[in-house]
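J.: the following comprises the amino acid sequence and a computationally predicted model.
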Amino acid sequence: MVKQIYSVVLTFFLVSLVVPMSLVEADDESDYYRIISVATSQTNTDSRAANWRPGDDGPALEVSGIAPYDDDRIAVAIRKGEVWILGGVYDDPPTQVTYHRFASALHEPLGLLRRGGSFLTVQRSELTRLRDTVGDDVADEYLTVAKGWGVTGHYHEYAYGPKVDGDGNLWLTLNIGLGLKGDLLKRTRQSSLGYRQGLWRGWGMKVSEAGDLIPVCAGMRSPSGMGANADGDMFYTDQQGNWVAAGALHHMREGAFFHHPESLASMDAQGSTIHDVKEVPNGLALPEALKRFPQMKPPAVWFPYKKMGQSTTDIMLDASDGKFGPFAGQLFVGEFTQAGINRVFLEKVDGEYQGACFPFRSGMASAVLRLMQGRDGSVFVGLTNRGWSSLGTASYGLQRLVWTGKTPFEIQAMRVKPDGFELTFTRPVDPKSASDPASYQLQRYTYNYHSTYGSDEIQQHGLTVRSAQVQADGVTVRLVVDGLKQYFVHELNASAVLDRTRQQLLHPHAYYTLNRLPKR
C-alpha cells in the first residue's frame, strides 16, 4: 500500500514538472466562434418557396456564390444553375428560413455579385447580368456582359467570379483543362512553347465597362477563390496539383505569371500581358526556378499541405470594423477538403505582398467553397463537396459563423524584420514565457517547381531564436532569429507562450512566406 501511494505521488510530481498546475489549457474554437446551420443536406428547411411542391425539404444548396441584400435577406447561387433569395437567415436559431427562386437555367454559376440592383454571375462560357425589371424578385432579363474565353467541353474548365476590386473593376478567373485529348484538342490553341489550352485558360481577367475582356495575369491551375484586400488589390487562391506545390494566395497584377505553364498557350494571343518566355524550368527548387523564370512571381502566402489544409478556396476581407473579432482588415480563406476556414495577415515589403497564415475555424459541415460577410459582421459559409472528398457530415449547405464577443488568445499578426519577426498577440502575454527564446520553435523550408503533382517540403532547416523581447504594450514580442531566407516558408510553433492568465494559444502555429527581407 505504501509503495502504491509513493508511486502515485512520484508520478504526480514528475507530471507537475512538465505541466505547471497553474497552466490553463486553451479553450475550444466554439467558445469564440459559433457555427449556426442555416440549411444543410441533413437539415429540414421551410417549404415556402416559389413553385414549391408539398414534401420538399428545400433546394439542394450546393452553394457556389453568395451576395447580400440591404435587409435581412441574402442571395445564393447553386452549382446546378439557379439563384435563390433566402430570408430568415439571421435568426438564431434559423427556424423559418424562406426560399424564393430568382433565376434558373444557368450553366454552373461559380460566383455571385449584387451590383446596381441586379446580379452578376460567371457561367461556364460568359459573365451574365440577371435583372428583375418588374419588381417580383424573379429575373426576367439574362444579359451577356462579357464572353470570349475558350470552352472545349472539358469538365475541368471552371470559370469563377465576378469579384470587384477597390477601383470598381470586375475580375474573373479561368481554370485550365486537364489532360485534353481527342476532339477537345481541336478547340484549343497552341503556343510557341507547345502548350495547348482553350483561349485564356489559366488566366485572370478584368472586364471593361464596355464588356471587353482584358487579360491581366496567367499561370493559374484551379483559381476557385478571389477577393480584394483592404487596399483594394485583388488576390486569388490556387490548389495543389501539377506545377503547384501547395495551396497558395497570389496578388493578381498585370504581367504576372504564377505556376502553371499550360496557361502560356495564350501567350501569343492578342492582348496577352505575358511575353518572351523561352523555356519553363522543371525540377528545380522554387528559389532557383524564380531566378531562371523572371516572369514568374511567388505566392504572397503558401498554405503548407495538410498543416493548413489541402484545397484553398474563397477569399473574404473582414471589413466589419471589429464586429467579427480582433482581426479587422485581415483575409479569411476557405478550405475545401478539411471543411474549415483559415486566416491571413498580409504586409507589403519592398513592393511585394507577403505574410502569414494561421488556422482559424474547423468543423464546418462540408467543404467550404464561398464566404460572405453579413451586415452584422457574421460570416455566411457556402458549402458543397461536389462529390469530392471533404470532412464534415453533409454534402452541401449554408452555415453562419458568429463571434461570441470573447477574444481568443491568438497570434494576431506576424511581421518580418531584418533580423527576425515581430509578433502581435490579441491579449497581453505572460512576460516570463513570452520572453523565453525556448518558447518559440522555428524552421524554414521551400518547395520544388516541377510538373509533378504537389511537392514535399524541401531544404528544411531549424532556426535559432536568439532573443525574445516583450514590448511595452504587453502584446508585442520582438524575436531575433538566425537564418531567415528569401522564398522560404518560415514555420513557427509558439505553443509554450501563455497570456497573463496562464492560458495557452488557441492556435500556436503560424506560417510566414518570406519574399522580401526588409533592409531596416
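T.: It's in.
J.: going by C-alpha atoms from here, please, whenever you check contacts or count neighbours.
T.: Fine.
J.: now the longest helix seen in the chain: how far from the chain's centre is it?
T.: Criterion DSSP state H: the longest helix present in the chain is helix 2-18. Its chain's C-alpha centre lies 47 Å from the corresponding centre of helix 2-18 when counted by CA atoms, centre = their mean, to the nearest Å.
J.: likewise for stretch 126-135?
T.: Worked out by CA atoms, centre = their mean, stretch 126-135 lies 29 Å from the chain centre.
J.: same thing with stretch 409-421?
T.: 20 Å.
J.: and stretch 246-262, by the same measure?
T.: 14 Å.
J.: first to last residue in it, what's the distance?
T.: 18 Å (CA to CA, to the nearest Å).
J.: and for stretch 125-134?
T.: 27 Å.
J.: distance between that stretch and the chain's centre?
T.: For stretch 125-134, the distance to the chain centre is 27 Å (CA atoms, centre = their mean).
J.: and that stretch, what's buried?
T.: Buried residues in stretch 125-134, counted by 16 or more other CA atoms under 10 Å: Ser125, Glu126, Leu127, Thr128, Arg129, Leu130, Arg131, Asp132.
J.: tell me the contacts of Leu484?
T.: Leu484 is in contact with Asp419, Gly420, Arg444, Leu463, His490, counting by CA atoms under 8 Å, 6 or more residues apart in numbering.
J.: and here is the other one:
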Amino acid sequence: MRLLPLLLSSAVLTALPLNAQVPLIPSLTPEQTRTSVFEGFRPTKDPQSLKQAQPLANFRLHLEFRLPDQSATAAVQAGTGEPIALNAPPDATWHVLELRAEMTAGRPGFFETTIDGKATTAKPLSGSGKSNGPAADGLRFDRDFTAMVQFRSEGEGALFSFCRPEKWEPNAKMVGLRDGRLFFDIGWLGEISSRRAGLNDGKLHTAVLRLSNGRAQFFIDGRPDSAKDGMLKPDADGHTFQTSRGSGGFLGDLTKGAVSGIRYWERALNDSEAKQLSSGDAGSINTPMYQWTGEADEATFPRGIPGIPVPLTLTLSGGTEIRNAWVQPLDSADHAALIRGWNAETLAEGARIYSTLCVTCHGTESKEGSMPTSRRFHKDPFKNGSDPWRQFQTLTHGYGLMMPMPQYTASQKYAVIHYIRETFLKPFNASQYSAVDDAALASLPLRMKSLAAEQAPKEDPATQYERMNFGPALQWTYQIAPGNIAQKAIATRLDDGPGGVSRGRAWMIYEHDTLQAAAAMTGKFIDWRGVAFDGSHGTHSSLTGDLLFTNPNQPAWANPENGSWEDVRFLGRDGKPYGPLPRSWCRYEGLYRHGNHSILQYSVGKARILEAAEVVEYGAHPLFIRTLNVTKSPHNLSLRIAPYADGLQIDTSAPGTTLTKSAGFHLLTIPAAATPAQFRIGITKGADDATRAALINAARLPLDLASLTKGGPAHWPQDVITQGIPGDDNGPFATDVITHPDAAANPWQSWLRLTGFDFYPDADRAAVCTWMGDVWTVSGLTQQPLGELKWRRIASGLFQPLGLKIINGAIFVCCRDQLAKLHDLNADGETDFIECFNSDHQVTEHFHEFAMGLQSDAAGNFYYAKSARHALKEVVAHHGTLLRVSADGTHTDILATGFRAANGVCLNPDGTFFVTDQEGHWTPKNRINLVRGTGPDEFYGNMFGYHNITDSSNSAMQQPLCWITNAFDRSPSELVWVPKDAKWGPLNGSLLNLSYGYGKIYTVPFEKSGGQPQGGMCALPMPQFPTGVMRGRFHPTDGQFYACGMFAWAGNQSQPGGFYRVRWTGKPALQPIGLRFAKASVKLDFSDALDAATASDLTRYEVRAWDLKRSANYGSEHIGESALPVTAATLRDGKSLTLTVPALRPAMGVSVTCRLRGTDGKDTERILHGTIHQLGNP
C-alpha cells in the first residue's frame, strides 16, 4: 500500500482547522491568461516600430500577420539581439507566428519561433542568462587584495577572471569551479584548489579569496580552507576583469549556474573578517572598492514563472497587417501533451490515486463521501470549472475546503482528472463533460522547456538509490577519509537484517587493488554522492559512519618474494599509484556470497587466502573480526592490519605467528612454517583482555571458510512476472516492449537502468545488467507475439556494469573495476561467486571514466572502451582508450587512444572496430570512428586522453568516419552489424548505430575513399524509444533486433530503462544503405524502390555543408555553413539515386535531405548527416 499520498494530504488537512478554507483562487480560462500587445498598430505603409511597454519574462507570443506585397516586411525582436524576419508569401493569406522566450538567472536564455506551425528560428536570448559584470577599472590582482564571490552552480567554469577572454596566457588570473572544487589559477605559475568539494551542488555558496604577501587562501561558507604561498605575479597589460567569463584554451564560462554578487577590497582582510565575510555577512565589513550584484528573476505575469524580463519589439513596413496579438505566460507543465496522452495507463493511475485519497471526501456514484460539502462528481456541477485545465488549477491551488495537492505531479493530476471525466462525468454527469479538441488544446499555456522535468513523488523520504536493496555487498569507489580513496572498494555489510548493504549498521570496506581492509565502520553508510546516485558530476561517494580504523592506499601484504612494502603499481601522471599490484605479489580473485556473508578470495604469492569479516556488537566499541584461511606458502607472509593508534586493540588466534608494531602499523607476521593456517584477528577499542577473548570466541562464522564457498541459499528466489507488449505493425519496423520490472514492481526496489545484455545458448533467455550493479535473467523471448516474461535477479553489488557477454553459457560483465565472471555453484539459478576474471582496470574517483560495452572475438579475447576524464587531463594509461583483455584474463592491451567517452564497441568481421565518441573538449561534435586497433600510437584526437601526442592539429589524429551534429544525434552509443542472415530484409548486412541521446536507431552507410572511411547516418522510420538505447544484438534464431538502454543525464529520452525487440514488418523502409561522395555528386543506395516520376524533382532535395573547429573548448559551432544547390537527380535501378551537386566539397559536416516517394505513392523524408573527407571520381 502506498501511504505517502494519504499522509501528505493528512498533513495538509491537519495544518488548518477542519472548517478553514483555502483562499478562493478562481481558475482561469485560457483567454483570461492572455494580454494583448502591440495595440498601437495602425494600418499604414510607413515603417512603424511597436514596443511592448513592459519587458516580459518567460512568455509565449501569438501574432497573426499578412504581407500584402513584395515590399511588405515584418520582424520581431525578443531581447536585444538581432530581429527575426517574419518570412511568408506576400499574398492576402493570414499567417500565424508563435514565439516562445525563456530566460532565468543562471540558465542560458533562448527564444524560438514557428510560422504556420513550422519551426523557423531558435536563438539564444541576449545575455544568455549569465551575470555580466560592468567594467571594473582599477582592480589589481598583483598585490594584497580580498575578493568575495557568491554563486550557485551545478556545472563548472569561471566565477571571475582577470585575463584576455580569447586566450589564456602567462600571469592571467582566474577564480573558478572545476570538479566541484574552487580554484585560483595564475597562468604559467600554478593554482590553489579548495579542500572542500561538492560546491557544484546547485546551492548558494559564498567564497572569499585573500592574497597577503603572496599567500593565497580561501574561506568558504564561513570556514577557512586551503592556502598556498607564492601566488603572486604582475598583472599583464590588456587583461580585463570579467564575471562568469572564462578564457579560450583554459576554462570556459560558468555553466549551469550564475554569480550573484562580487565585492573587492584593495587590502588583505584579517582572518576574522574573512570568515565573517565568507559566511555571507558583508554588512559589517567596511565599504569595498568594487561591488556588483547580478541580474535577478522577476515575475511579469500574475501566475507566470519568474525570469529575466526582456523587451519585445515588432517592426513593420510596406503595409504589413497584424491582428490577434497577445502574450501568455509559460507554465511548468505541458498541459496539451498530458491531455493528448490520456490512455489506459493514465486511467489506471488516476483510479489508483482517486481510490487512495479522493474517494474519502468525494465518494463514488454508489457510495457517498465523508464530507457533505465536497462535490459529488457523478451529479454536482463544478464550482471552479469542469474543463481539464481548470480542474488542474483547482488541484494545484485548491479552492475553498479543497486543499492544494502539491504531492502530485502534473501528470498524476491529469491522470486523476482523466479518471473523473471517464468514470463519473461522461456516464452520469454529461453537462460537466467538456469537449477537448485541437483548438482547445492549442489555447493552453505552453510548457517552459528549460525547467527540469517534474519528478514523481517519493514513496518514502529516501531517494530511489537509497531505497534499493543492493545485496550484502556493494563494489564502488569510496572516499575513506580526506586524501584516502579506495578506488576499487568492496563494502561488505556485517550485521544482520533486511535491506542489503546500505541498511546496515556495521561494515568492513576492502580495496582489491591493494587487498587492504581499508576501513571498519559503524553507523551510517555513505553520503550517496556520485553520478550514478544523486546524478552529481565531479563528486564521489564518501563514508559517513564512525571509523574504528582506516588503512592507507598502500599494499596490505608485503611482497612475498622480498618482504618489501614498496608500492610498485602504475604511477599516474598525478604521482599516485593505480591499478593492481603485480600478479606475482598478490591478486584479488573474487567474492563468494553465502547468505548475508561475503567471503573474499585472493592470493599472496603462491598462497591462496579466503577472508570474511563480521562484527560482535558490544558496548561503545564493537569488535570487528577478520577470519582468514591461508593455504601453504613457500614464503613468509606479512600483513599490515591497521595503523598504530592510541586505544586500538588487536588480537589474533593464529598459532606460530607474531603480532608487532612496525613502521607505524600493527603487523602480523606468518612464517611459511605456520602455513596452512586458519585464524581470526579481532580489532576493537576499550575492552579488557578477557572481554576481547570472549568476543572473539563468539564469532558466528566458521573458522573453516571453505564451507561457505560451495553455494548458499538464494537471496532472490522468486521470479518477477511482467507482460510483454507487442508493437504496432503499421510501419516498416515494429517495437515490442520486453517489459522489465521497474523499481516499484520488484521486491528489492532495484533500479533497472539497463546497460548490457546477451542471449543464452537456448535463445529463449537473456542476461541483462544494470548500471546500479545488478544482473537479471529474462525468459520468454521467443514468443510470437510476446506474452508472459519471467525475470530473475541473479547478482547484485557490481560496480557500474556497462556491458555483458555470454560465452559458452558463462556470463561475463564489464564493470568499472573488473571484468567479472559469474558462477552459480549449486545450480539454483543465482550467482554464488563473482570471479574477478581480470582486474587490470585503472580506476580513479573521477565520475566520467566509465568502462563501456563488452564484445569478444573467436579466440575468446574481450574488448571494451574506457572513458577519459571530463574537461581534465589524463591521469592513468587507460583514460580514453580501446582495450583488449586476453582470453585467459591475464593481461590487458591498449589498442587505440584519444577517445573522450566511447559508449560501447562494435567488433567488425575483419577484426577492426567501430567506436563512437561524445562531443566535448577536443571533440567538436559526436563521432563514429573506424578503429584498426594497432596499439597506443593509434590516436583519435582527445588531447586529454593518455598518450604522448603533443601535436593538437587535425592531421595528427585519425579522422572519424563521420562527425555527428547535436541536433541529429546528441549522444551516440554502440554500433551493430545486421547479420546477412537476419530477418531484416533489404537491411541485412547493413551497419546500425544506436542513440542514447535521442532513443533512435540509424543506418550508417559508408565508403572508403583513398583508405579513409567516410559516410553518414540516417534515422530509421520508427518511433523513438522512451529511454536512451545503448546496447543491441540480433537474436540468433528469430533474426530480429534487441536493444536495451537507460537514462542518466544528457539525453532527451528520460525513462530510467527499457528492453525492446525491433521487428522488420516487410513494409518498405526507403532507408539509405549505401553511399558514395564523388566530385559534383552524391550517390545514395536505398533499401527499397523509389517512384521514378518524382525522383527527378529537384525541389525534393537539399544539401548543406559546414566545418567544425576542434579545440580545447567544449564542442564547436557550425563554421561556414552553406547550401549546395542540387542541379540534377537521376534514379537508376529504382533504388540508386545520384544527386548532381556542382559545389560539393570535403566538409566535416554535410546533410542530405531527400523528400522521397515510394512506389506505393507515399511520401516520406530521409535526412542523412555525415562527413566528406575527399571526393572520389564520378
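T.: Right, received. Where do you want to start? Everything numeric in this text was worked out from a predicted model, so none of it was measured.
J.: list the TM-score for the superposed pair.
T.: After superposition, the two chains reach a TM-score of 0.79 (TM-score structural alignment, normalised by the length of structure 1), with 447 aligned residues with a CA RMSD of 2.8 Å.
J.: hmm, back to that, helices or strands up against the longest helix of structure 1?
T.: On a contact count with 3 or more CA pairs under 8 Å, 6 or more residues apart in numbering; DSSP states H and E, helix 2-18 of structure 1 meets no helix or strand.
J.: list the contacts of it.
T.: Contacts for helix 2-18 of structure 1 (CA under 8 Å, 6+ apart): none.
J.: which position in structure 2 aligns with Ala339 of structure 1?
T.: Residue pairing (TM-score structural alignment): Ala339 of structure 1 is matched to Gly999 of structure 2.
J.: and the one helix or strand Leu13 of structure 2 maps to, which stretch of structure 1?
T.: For Leu13 of structure 2, the element it lies in under DSSP states H and E is helix 4-14. Under TM-score structural alignment, helix 4-14 of structure 2 corresponds to no residues of structure 1.
J.: so the next helix or strand after that helix matches what in structure 1?
T.: Next in sequence after helix 4-14 of structure 2, counting helices and strands by DSSP H and E, comes strand 35-36. Counting by TM-score structural alignment, strand 35-36 of structure 2 pairs with no residue of structure 1.
J.: same deal with stretch 637-656 of structure 2?
T.: Stretch 637-656 of structure 2 maps onto no residues of structure 1, going by TM-score structural alignment.
J.: now, the buried residues of stretch 125-134 of structure 1 that are in strands?
T.: Members of the buried residues of stretch 125-134 of structure 1 lying in strands (criterion: DSSP state E): Glu126, Leu127, Thr128, Arg129, Leu130, Arg131.
J.: which ones are touching the equivalent of the first one over in structure 2?
T.: With TM-score structural alignment defining the correspondence, Glu126 of structure 1 maps onto Gln818 in structure 2. The contact partners of Gln818 of structure 2, taken as CA under 8 Å, 6+ apart, are Cys836, Phe837, Asn838, Ser839, Asp840, His841.
J.: ok but the last one is inside a strand, no?
T.: No - when DSSP: H, G, I helix; E, B strand; the rest coil is applied, His841 of structure 2 is found to be coil, with no strand at that position.
J.: for it, grab the count of nearby residues.
T.: Number of residues near His841 of structure 2 (other CA atoms under 10 Å) recorded here: 23.
J.: before we move on, what about the fourth one?
T.: A total of 26 residues lie near Ser839 of structure 2 under the criterion other CA under 10 Å.
J.: equivalent analysis for the first one, please.
T.: Burial of Cys836 of structure 2, expressed as a neighbour count using other CA under 10 Å, amounts to 23.
J.: to which secondary structure element is it assigned?
T.: strand 833-838.
J.: check the mean deviation of that strand from structure 1.
T.: Compared with structure 1 after fitting, strand 833-838 of structure 2 has a mean deviation of 2.9 Å; criterion: mean CA distance after the TM-score superposition for structure 1.
J.: mean distance of the helix or strand following that strand to its aligned residues in structure 1, please.
T.: Remark: after strand 833-838 of structure 2, the chain's next helix or strand is strand 851-856, criterion DSSP H and E. With mean CA distance after the TM-score superposition for structure 1, strand 851-856 of structure 2 departs from structure 1 by a mean of 1.9 Å once superposed.
J.: what is the neighbour count of the corresponding residue of structure 2 for Glu410 of structure 1?
T.: Correspondence of Glu410 of structure 1 to structure 2, assessed by TM-score structural alignment: Gln1071. For Gln1071 of structure 2, the neighbour count with other CA under 10 Å is 26.
J.: Gln1071 of structure 2: what's it in contact with?
T.: Thr1003, Cys1018, Leu1020, Phe1086, Ser1087, Asp1088, Arg1166.
J.: ok, the residues you listed in structure 1: which stay?
T.: Checked against structure 1 using both residues aligned by TM-score structural alignment, their matches' CA atoms under 8 Å, the contacts of Gln1071 of structure 2 keep these contacts: Phe1086, Ser1087, Asp1088, Arg1166.
J.: isn't Phe837 of structure 2 up against His823?
T.: No - applying CA atoms under 8 Å, one finds Phe837 of structure 2 not in contact with His823, separated by 11.3 Å.
J.: for the residue mapped onto Phe327 of structure 1 from structure 2, give its distance to Gly1066 of structure 2.
T.: Aligned by TM-score structural alignment, Phe327 of structure 1 pairs with Leu987 of structure 2. The span separating Leu987 of structure 2 from Gly1066 of structure 2 equals 11 Å under the rule CA to CA.
J.: do the same with Ile490 of structure 2
T.: Taking CA to CA, one finds Ile490 of structure 2 at 50 Å from Gly1066 of structure 2.
J.: so for those two, which residue has more residues nearby?
T.: The neighbour count for Ile490 of structure 2 versus Gly1066, taken as other CA under 10 Å, is higher for Ile490 (27 against 14).
J.: show the contacting residues for the closest residue to the more buried one other than its chain neighbours.
T.: Of all residues not flanking Ile490 of structure 2 in the chain, Gln475 sits nearest, at 4.3 Å (CA to CA, 6 or more residues apart in numbering). Residues near Gln475 of structure 2 by CA under 8 Å, 6+ apart: Lys488, Ala489, Ile490, Ala491, Gly797, Leu798, Phe799.
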